[in-house]
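need a 3D model of the following:
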Amino acid sequence: MIIALVPDKTLRIWDVSTGYCVKTIRGHADWVRDVCPSPDGRYLLSAGNDQTARLWDISLANPESKLTLVGHEHTIECCALAPPSTYQHLAPLAGLKKPPPASSTAEFMATGSRDKSIRIWDARGNCIKTLPGHDNWVRALVFHPGGKYLLSVSDDKTLRCWDLTQEGKCVKTLGDVHGHFVSCLRWAPGIVREPVSNGNAEGTNGTSINGIAKPGAVGADIQIRCVIATGSVDLNVRIFAN
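Just a heads-up that it's a prediction; the model follows:
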């Protein structure tokens, strides 16, 4: 499936195999700026010029808005669904004694706005944390796969790292990562690590890794790669690695 954002304020879901639009989602009062699907494909988070973010259940024939997030004072440029690995760190901010089950895929969300702030929300629509610090529009967000950090980039040309184990404290700022506005951010996909069968192994990307078998064996886990990529109005893509 492909999700398209169109100027008529709708979201459209397309079936790649047929090329047909299979669902049209209406609800935003202005252009939609960003979307983030849940890993299981059931939910879709969207955000836009109407200063709201909305959580949709797209498993239904007629997708329904399950939640509307209101609080930003300007256009919401980006949104992200928190992975289950963050739940243990975000649950205390939401006043929960224990984290939600990992099987639940839309318990916490983050949004970034032209009001220069980042907000973290719970599944009831409450803003549980506001992260100030950027000096210009927040353009993109991504959660660390291990759940400890949230990364953001902005028109202030910085990349910031927020520690979710410290209630969202900004623990690292990289200044002037580009010569112009930083518009997008991605975390490198993990490498599937498999049980060793014969001492020779490969990761899912085809690169040989000592002590890892080919994907497909039972017992695989994911090796997180500390590699991120940023894109900018300066026409460059930059890759950062730890």
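
CA only for contacts and neighbour counts going forward, please
Noted.

can you name the helix or strand that the residue nearest the centre of the chain falls in?
The centre of the chain sits closest to residue 80, judged by Cα atoms, centre = their mean, with a distance of 3.2 Å. If you go by DSSP states H and E, residue 80 is part of strand 76-81.

burial measure for residue 221, as a count.
12 (other Cα atoms under 10 Å).

distance of it from residue 191?
According to Cα to Cα, to the nearest Å, residue 221 and residue 191 sit 8 Å apart.

residue 44 too?
Distance from residue 44 to residue 191, counting by Cα to Cα: 25 Å.

the two: which is more packed in?
residue 44 (23 against 20).

residue contacts, the nearest residue to the more buried one once chain neighbours are set aside?
Spatially, and ignoring its direct neighbours in sequence, residue 44 is nearest to residue 37 (4.3 Å; Cα to Cα, 6 or more residues apart in numbering). Residue 37 is in contact with 43, 44, 45, 81, counting by Cα atoms under 8 Å, 6 or more residues apart in numbering.

I'd like the structure of this one too, to check against the first:
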Amino acid sequence: MSASWDKTVKLWKPNKPLWINYLEHQGEIRGIAFSPDQNRIVTASRDHTLKLWNPQQDSIISLEDHEDGVSTVVYSPDGQFFASGSRDETVRLWNNQGENFRTLDGHTDWVLTVAISPNNQLIASGGLDRTIKLWRKDGTLITTITEHERGVLDLAFSPDGKYLVSSSRDQTIKIW
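Reported below is the predicted structural model:
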């Protein structure tokens, strides 16, 4: 699968020509994620929307709750929800029906990255405000980490969930 600044998503099969060229946004696509069961695809776009696509059912739901460009999207390991981060300084949690069931509000600049812990209970977010925020799935802010000198570009939990790693525009990688 590929997502592009040409506003399209293309699905490919190995050793075959283009399989499906289907999903389009009005703005460049900044993030894309498959559900763990591979039945859904969600895309994030600068057009302020996410699109939740079920290729088997040929259905697309446009999710329009963000107030600015959406920069990242990630599925939970259990496939029960996904999280998006946006230039509107929020992280939003969505169920598989496309309903925004929680908004995590606390960043003071563009949210660039979101990660979900292996047990699906913690959400980490980072962005241009140089902070990493660790949230419970219920929306409780656990802590704010302010150790980076520039924007946080990417976050990932270790497979056992004991560590969180961050990368930043300050040219560092830190393990928490």
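
need the TM-score between these chains.
Once superposed, the chains reach a TM-score of 0.89 (TM-score structural alignment, normalised by the length of the second structure), with 176 aligned residues with a Cα RMSD of 1.9 Å.

quick revisit: what would the contacts of residue 37 of the first structure look like in TSV with secondary structure?
TSV is the format used below for the contacts of residue 37 of the first structure (DSSP: H, G, I helix; E, B strand; the rest coil):
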residue	secondary structure
43	strand
44	strand
45	strand
81	strand
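
quick revisit: trace the residue nearest to the centre of the first structure over to the second structure, please.
Alignment note (TM-score structural alignment): residue 80 of the first structure maps to residue 74 of the second structure.

now do the same contact list for that match.
32, 33, 82, 83, 84, 114, 115, 116.

what's the closest of those to residue 126 of the second structure?
residue 114 (6.6 Å; Cα to Cα).

where does that closest one land in three-state SS?
Taking three-state DSSP, the label given to residue 114 of the second structure is strand.

residues near it, how many?
Neighbours of residue 114 of the second structure using other Cα under 10 Å come to 29.

what do you get for residue 64 of the second structure?
Considering only other Cα under 10 Å, residue 64 of the second structure is surrounded by 15 other residues.

just the one 4 residues further on next, same as before
The local packing count at residue 68 of the second structure equals 18, with neighbours defined by other Cα under 10 Å.

check residue 8 of the second structure too.
Neighbours of residue 8 of the second structure (other Cα under 10 Å): 18.

residue in the first structure matching it?
Residue 8 of the second structure maps onto residue 10 in the first structure, by TM-score structural alignment.

for the second structure, which segments are assigned as helices?
Applying DSSP state H to the second structure gives no helices.

map residue 140 of the second structure across to the first structure for me.
Under TM-score structural alignment, residue 140 of the second structure pairs with residue 169 in the first structure.

let me fix that, I meant to ask about residue 88 of the second structure.
So, by TM-score structural alignment, residue 88 of the second structure is matched to residue 115.

ok, its match touching residue 137?
Yes: Residue 115 of the first structure lies in contact with residue 137 (Cα atoms under 8 Å); the separation is 6.5 Å.

neighbour-wise, which of the two wins?
residue 137 (25 against 19).

what about the aligned residue in the second structure for the more buried one, distance to residue 68 of the second structure?
Here residue 137 of the first structure is matched to residue 110 in the second structure, going by TM-score structural alignment. Distance, residue 110 of the second structure to residue 68 of the second structure, using Cα to Cα: 9 Å.

overlap of the contact sets of the two?
In contact with both residue 110 of the second structure and residue 68: 86, 87, 88, using Cα under 8 Å, 6+ apart.

ok, the residues you listed vs residue 19 of the second structure, which is closest?
Nearest to residue 19 of the second structure among these, with distances taken as Cα to Cα, is residue 86, at 30.1 Å.

what sits against that closest one?
Counting by Cα under 8 Å, 6+ apart, residue 86 of the second structure touches 66, 68, 69, 70, 71, 72, 110, 111, 112.

neighbours around the spatially closest residue to the first one that is not a sequence neighbour, how many?
The spatial neighbour of residue 66 of the second structure that comes closest, neighbours along the chain excluded (Cα to Cα, 6+ apart), is residue 48 at 5.7 Å. For residue 48 of the second structure, the tally of surrounding residues (other Cα under 10 Å) stands at 21.

ditto for residue 115 of the second structure
With other Cα under 10 Å as criterion, residue 115 of the second structure counts 26.

what's the answer for residue 153 of the second structure, then?
Neighbours around residue 153 of the second structure, by other Cα under 10 Å: 20.

which residue lines up with it in the first structure?
Looks like residue 153 of the second structure aligns to residue 183 there (TM-score structural alignment).

pretty sure that match is touching residue 158, no?
No: judged on Cα under 8 Å, residue 183 of the first structure makes no contact with residue 158 at a distance of 10.5 Å.
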